[in-house]
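[1] coordinates only, sequence not included:
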């Protein structure tokens, strides 16, 4: 059978055949599949990394090549508590939600994709009942053992939600931060919140805003663990289709510009605020309900790649030493798509002990502790988690003592 006769991928929400390409980043390894020293000389699977946009509901999404339980395994290495700025964000959220929705010790807060307990610890400190749902044993065990956060180690959906309600965990508030993008069956996932919420309960969802991803050339947020890329236009449609209602929205600065949606059951009394219609109007005005803005993104991606390579090539020809900072999934997309390996970077560093001593997928760059930068004293540090560049530049400001400078690759390669 030739490729021209293959049936197109269908939208994971509405089932419409997907024919329009948003971004094609070639083939890459899975971004969070870090390699041990024993694995670094072995074979490594690569998968197509191509994002498509649905003509009908406007959900941007990847073709499926790996199952969720292959991607989010027991040895998952991302620990949310590593970032101090993210912890501060979580603390502010707990304060704001407690005040807005009058949460008390008799309330129940459930976080889906609760990771290492980074968020629920702040509700627990207020004596509010908490429960985490997290499929990856590595981070869930840390939440249970180190932070005493009760956590169920499983994937979330309708069946899990009904089971938890039967066990007494109907929720006044659920939180789902940066997880909507990670679920292959988006309808079952969001329907789970309909099931677990109390009649007047509220679910909040935070995710990187597709509009900012397009405007700021944030193509490196495309990787296999992210099945979907979200606008309010698309989210409003799939929540409505699954018996839920978006009643408020906030634009927040995390992850290069995100949205926080406030969602309730269809029959709940929460009135829809004017901010929802205003954001929908903003997205329509930007072209997110038409084809052109999606189809033009690929060229912006290519130009961002060219600009970064031009800068790095120029610096290396001047004999400069460059290292990376961070080992995030987005950084692996960037490095593999741009072809940046040991010919440009000496190594990268990361604060996470779980990543130190490992190697990046694809490029095989060593991941060291941040102190390795002090030992080498490189001329430049390429910040791979650019969304927390201010935090990193404050932590590493002493590199300027020897004349070191920072490079931020997105939206355009810039020396700071």
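    All right, it came through fine. Note that this is a predicted model, so its numbers are computed, not measured.

[2] going forward, measure contacts and count neighbours with C-alpha atoms only.
    Noted.

[3] how much space between residue 339 and residue 331?
    Look at residue 339 and residue 331: by C-alpha to C-alpha, to the nearest Å, they are 12 Å apart.

[4] more crowded one of these two?
    Per other C-alpha atoms under 10 Å, whichever of residue 339 and residue 331 has more neighbours is residue 331, with 23 against 15.

[5] quick check: closest non-adjacent residue to the residue most central in space within the chain.
    By C-alpha atoms, centre = their mean, the chain has its centre lying nearest to residue 178, at 5.0 Å. Excluding the flanking residues, the one nearest residue 178 by C-alpha to C-alpha, 6 or more residues apart in numbering is residue 207, at 4.8 Å.

[6] ok, now residue 123?
    Nearest one to residue 123, counting by C-alpha to C-alpha, 6+ apart, is residue 94 at 6.0 Å.

[7] you'd agree that neighbour is up against residue 124?
    No. The pair residue 94 / residue 124 is not scored as a contact, 9.7 Å apart, by C-alpha atoms under 8 Å.

[8] residues contacting the longest helix belonging to the chain, please?
    Longest helix of the chain, by residue count under DSSP state H: helix 297-317. Contact with helix 297-317 is made by 22-24, 214, 217, 219, 338, 344, 409-413, as judged by C-alpha atoms under 8 Å, 6 or more residues apart in numbering.

[9] okay, one more to line up with it:
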């Protein structure tokens, strides 16, 4: 990749190189363990013209999302987050709500409960099927300008368009934004949630860098991306989800930005993210996380302690592969999603088992891979204390919790 996908400039500077890894959601079945496994470079760069942080599009969305291993509803806190959003957004009977990348209906189910007309647009056939089984109308497909126009022609313009955790997953930023613009009514609203590059940098959240995330946004770069497709940023909210996210509110009609936009832009500038100096020491801080985690796992193995994982998220696979963790250091991990049971993590090839295995084996340590769900998972894993087991959080820095 030599040019920025947003502004076309050829001024890309390296931020952190995580080596080469497989796509993070391509969990292996047992019969594939003896087969070659393709890997792709994972090198984050930033455009010094528009400040969009980005990865080259080495894999296509079709390769990743036609069948997908991630089901949003397996996170209790995420479903509750979606319920509160719907309650606060306040769609009323007579409105039309569209969610792009609607997954298994985790959000739109709350819209259906309010008696509000809605439609999900979800590229993964297996995940969309789960949404329809919940009674959530779902179209299988990717959002393009043409898809947006077709939905508008068939259903009418949307009063509210929601795009949660998808704006990073599209290599054609402008085309996707044009699709959002095609969906939304001239007086409607677009809500986008995406991880904030500011917290990613501040809290060493490098494991959220993986191939299906093509870009990482500041509010400044998101404002430019929205404008490229005919939308205007009017407000922003800072959210704790996924370790630190931004909820961008945009409209087709130009309007003054809120004070919150002004304040967050000022925070980003103060952190140096609108200039190259703000990115200078990130790679060194990431490398320290790797050394600390490996030192802990090796010491535990030498002492005869057992360490297993909890969760099999995409971010966990970036962490495991960058750190070089294999089954000799992490015997297995568990996950609530039955789709992953009996499979193996890509690259590191660690078995994924049902959660009940932890109570049966009573390990000394449980390495929590979805650290962004810490509050939820500390409660779920409270039983580990019964035998003196401890939880381990690898990010932002190694922490062993009694």
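    Received the coordinates, thanks. These numbers come from a predicted model, not from an experiment.

[10] now residue 354 of the second structure: how far from residue 343 of the second structure?
    Residue 354 of the second structure is 11 Å from residue 343 of the second structure, by C-alpha to C-alpha.

[11] who has more neighbours out of the two?
    residue 343 (21 against 17).

[12] show the contacting residues for that one.
    The contact partners of residue 343 of the second structure, taken as C-alpha under 8 Å, 6+ apart, are 27-30, 351-353.

[13] give the helix, strand or coil label for the residue nearest to residue 401 of the second structure when sequence neighbours are not counted.
    Nearest in space to residue 401 of the second structure, with sequence neighbours left out and distances taken as C-alpha to C-alpha, 6+ apart, is residue 391 at 5.1 Å. Classification of residue 391 of the second structure by DSSP: H, G, I helix; E, B strand; the rest coil places it in strand.

[14] and the strands in the stretch 1-150 of the first structure?
    Per DSSP state E, counting those that start in this stretch, the stretch 1-150 of the first structure carries strands over the ranges 20-28, 47-53, 60-62, 108-112, 129-133.

[15] repeat for the stretch 251-400 of the second structure
    Using DSSP E, counting those that start in this stretch, strands in the stretch 251-400 of the second structure cover 307-310, 333-334, 352-353, 365-368, 390-393, 399-401.

[16] now mean neighbour count too, for these, in TSV please.
    Formatted as TSV, the strands of the stretch 251-400 of the second structure follow (neighbours: other C-alpha atoms under 10 Å):
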stretch	mean neighbour count
strand 307-310	26
strand 333-334	26
strand 352-353	26
strand 365-368	24
strand 390-393	21
strand 399-401	13
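
[17] redo those strands as TSV? Include distance to residue 249 of the second structure.
    Below are the strands of the stretch 251-400 of the second structure laid out as TSV (distance: least, C-alpha to C-alpha, whole Å):
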stretch	distance to residue 249 of the second structure
strand 307-310	34
strand 333-334	36
strand 352-353	38
strand 365-368	32
strand 390-393	33
strand 399-401	35
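
[18] quick one: closest of those strands to residue 64 of the second structure.
    strand 352-353 (19.6 Å; C-alpha to C-alpha).

[19] and that closest one, what other elements does it pack with?
    Here strand 352-353 of the second structure is seen to pack against strand 333-334 when contacts are counted using 3 or more C-alpha pairs under 8 Å, 6 or more residues apart in numbering; DSSP states H and E.

[20] burial count for residue 87 of the second structure?
    Neighbours around residue 87 of the second structure, by other C-alpha under 10 Å: 12.

[21] what do we get in the first structure for the residue nearest to residue 401 of the second structure?
    Under the alignment (TM-score structural alignment), residue 391 of the second structure pairs with residue 406 in the first structure.

[22] contacts only, for its match.
    Each residue near residue 406 of the first structure by C-alpha under 8 Å, 6+ apart is listed here: 380-383, 393, 415-416.

[23] which residue in the first structure lines up with residue 160 of the second structure?
    By TM-score structural alignment, residue 160 of the second structure lines up with residue 173.

[24] related to what we said a few turns ago, could I get the strands of the stretch 1-150 of the first structure as JSON lines with distance to residue 280 of the first structure?
    Putting the strands of the stretch 1-150 of the first structure into JSON lines (distance: least, C-alpha to C-alpha, whole Å) gives the following:
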{"stretch": "strand 20-28", "distance to residue 280 of the first structure": "20"}
{"stretch": "strand 47-53", "distance to residue 280 of the first structure": "18"}
{"stretch": "strand 60-62", "distance to residue 280 of the first structure": "16"}
{"stretch": "strand 108-112", "distance to residue 280 of the first structure": "26"}
{"stretch": "strand 129-133", "distance to residue 280 of the first structure": "31"}
